[in-house]
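> Here is my input; please provide its structure:
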Amino acid sequence: MPKLVLNRSIEDAILEEVSDGIPLAEACRKHGVGRTTIYDRRDADKEFAERLARARELGEDAILEETLDIADDATNDWMMRTGRDDEHDEQGVGWRLNGEHVQRSKLRVETRLKLLAVWNPKKFGSKVDVTSGGEQIKSADDISTMTRLASLAASLQGRIDEPSDDAE
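Below you'll find the model as predicted:
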């Protein structure tokens, strides 16, 4: 299929879809435009580059919101079990967890979150802020101290969570 020439209305349509969380490649395919055409346009036109960056930022937020929708949607998480003809069926009739659907939903959320972290690590990446009094830790000794403190905190947390024999 021949690629279309990029014009303002096609640019706007692609950027609108990107801002809705649609991947750029998918939006380009839909409108018959190659991704390299978009990248060339971005490199040649500062105003378009800013519009694309803004669309991507909005799209990232849309994807983040979508993860909440996926996580909160319990549709198909439970299935009615009709039982088998076998009278030794221990589970019988009733509701049972649809583990495959739950795992698929979990995968969909995790995939989106990992992509967001790759696309925009500053905003969505998991980072450990190893600071002391607001100042960055610079030396290996400081990092070693923080590691020991983290280990101590973890062991104390375990003690807090465990029931005490004295409490009885």
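
> Please count neighbours and contacts with C-alpha atoms only from this point.
Will do.

> dump the residue contacts of the most centrally placed residue in the chain.
The residue lying closest to the centre of the chain (C-alpha atoms, centre = their mean) is residue 113, at 1.3 Å. For residue 113, the contacting residues are 64, 67, 124, by C-alpha atoms under 8 Å, 6 or more residues apart in numbering.

> Pull up the gap between it and residue 131, please.
Per C-alpha to C-alpha, to the nearest Å, residue 113 is found 25 Å from residue 131.

> One more, so I can put them side by side:
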Amino acid sequence: MASPPKPKKAAPRAKRATKALDREKAIPVILAGVAAGKALDVVLKEDPTLPSPSTFWRWHMDDVKLRDNLARAREMGVEVHMDEALSIADTPMQGQIVTRKLDKDGNEYDEVRTEDMLGHRKLMIETRIKRAQMIAPRKYGPKLDVTSDGERIEMESTDVAVRLASIFAGIEKRRAGDGDDDAAG
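You can find the predicted model right below:
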């Protein structure tokens, strides 16, 4: 009777450096990488002395200051990405388009054209803009018109003054009314 097959061992995980940076030295390196526009996981994988992602996220959960600093670093990284988007838009990227064709005898051949990779550049730019919109929505998010249905609202300065006076009068009336309620109570 044959014995059951032994379970296969899981593939060994990539080893981190045996001498990892301590937390106080690792955090500035990580934040500098993120502020330079790199993705957090890329920063952590590039340097074997940095902690694993799970260790970093444990630090992140336990440290409010780290959370704030990571958010600021990401906002700085967004600025890097927006600069990159401009550079990508201004710089042609030559690439080859290979089309497999048949000649009149039925033999296959490759037709190669070299041209600007507009679709690829557009994808790179849109990806950076979408990321900027997610990380800094107030600055890069879509501008929503919730009041005028797209029409320009015209107001004369006298109309603005009358409207503001009305608002301030309402505020004063409420304040006076609140004072009466307190005295009566």
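
> Return the residue of structure 2 aligned against the residue nearest to the centre of structure 1.
Under the alignment (TM-score structural alignment), residue 113 of structure 1 pairs with residue 129 of structure 2.

> Kindly report the same for residue 18 of structure 1.
When structure 2 is aligned by TM-score structural alignment, residue 18 of structure 1 is paired with residue 34.

> Please name the residues that touch that match.
Residue 34 of structure 2 touches 40, 43, 70, 73-74, 77, counting by C-alpha under 8 Å, 6+ apart.

> By neighbours, which of the residues you listed wins?
Neighbours here mean other C-alpha atoms under 10 Å. Within the contacts of residue 34 of structure 2, the largest count is held by residue 74, at 25 neighbours.

> Any figure for the gap between that residue and residue 57 of structure 2?
Residue 74 of structure 2 is 15 Å from residue 57 of structure 2, where distance means C-alpha to C-alpha.

> So the aligned residue in structure 2 for residue 8 of structure 1: helix, strand or coil?
Mapped onto structure 2 by TM-score structural alignment, residue 8 of structure 1 lines up with residue 24. Recorded secondary structure, residue 24 of structure 2: helix (DSSP: H, G, I helix; E, B strand; the rest coil).

> Quick check: residue 24 of structure 2 vs residue 45 of structure 2, distance?
Computed as C-alpha to C-alpha, the residue 24 of structure 2 to residue 45 of structure 2 distance reads 18 Å.

> Tell me where structure 1 has strands.
78-81, 94-97, 131-132, 135-136 (DSSP state E).

> how far does the third one sit from the chain's center?
Here strand 131-132 of structure 1 shows a centroid-to-chain-centroid distance of 28 Å under the convention C-alpha atoms, centre = their mean, to the nearest Å.

> compared with structure 2, how much does the helix ranked longest in structure 1 deviate?
Looking across structure 1 with DSSP state H, the single longest helix is helix 46-72. Here helix 46-72 of structure 1, set against structure 2 after superposition, deviates by a mean of 1.1 Å using mean C-alpha distance after the TM-score superposition for structure 1.

> Could you tell me which residues within that helix count as buried?
If you call a residue buried by 16 or more other C-alpha atoms under 10 Å, then helix 46-72 of structure 1 has these buried ones: 48-49, 51-53, 55-64, 66-67.

> and the helix or strand harbouring residue 97 of structure 2, what does it pack onto?
Residue 97 of structure 2 belongs to strand 94-102 when elements are defined using DSSP states H and E. For strand 94-102 of structure 2, the packing partners by 3 or more C-alpha pairs under 8 Å, 6 or more residues apart in numbering; DSSP states H and E come out as strand 108-116.

> equivalent range in structure 2 for the longest helix of structure 1?
Mapped onto structure 2 with TM-score structural alignment as the criterion, helix 46-72 of structure 1 occupies residues 64-90.

> residues in contact with residue 10 of structure 1?
Counted by C-alpha under 8 Å, 6+ apart, residue 10 of structure 1 has contacts residue 31.

> Hmm, I typed the wrong one, I wanted residue 110 of structure 2.
Contacts of residue 110 of structure 2 by C-alpha under 8 Å, 6+ apart are 98-101.

> Let me have those in a markdown table, extended by distance to residue 152 of structure 2 and neighbour count.
Shown next, in a markdown table, are these (distance: C-alpha to C-alpha, whole Å; neighbours: other C-alpha atoms under 10 Å):
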| residue | distance to residue 152 of structure 2 | neighbour count |
| --- | --- | --- |
| 98 | 50 | 12 |
| 99 | 50 | 10 |
| 100 | 54 | 10 |
| 101 | 55 | 12 |
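
> And the furthest pair within these?
Maximum pairwise distance among the contacts of residue 110 of structure 2 (C-alpha to C-alpha): 9.5 Å, between 98 and 101.
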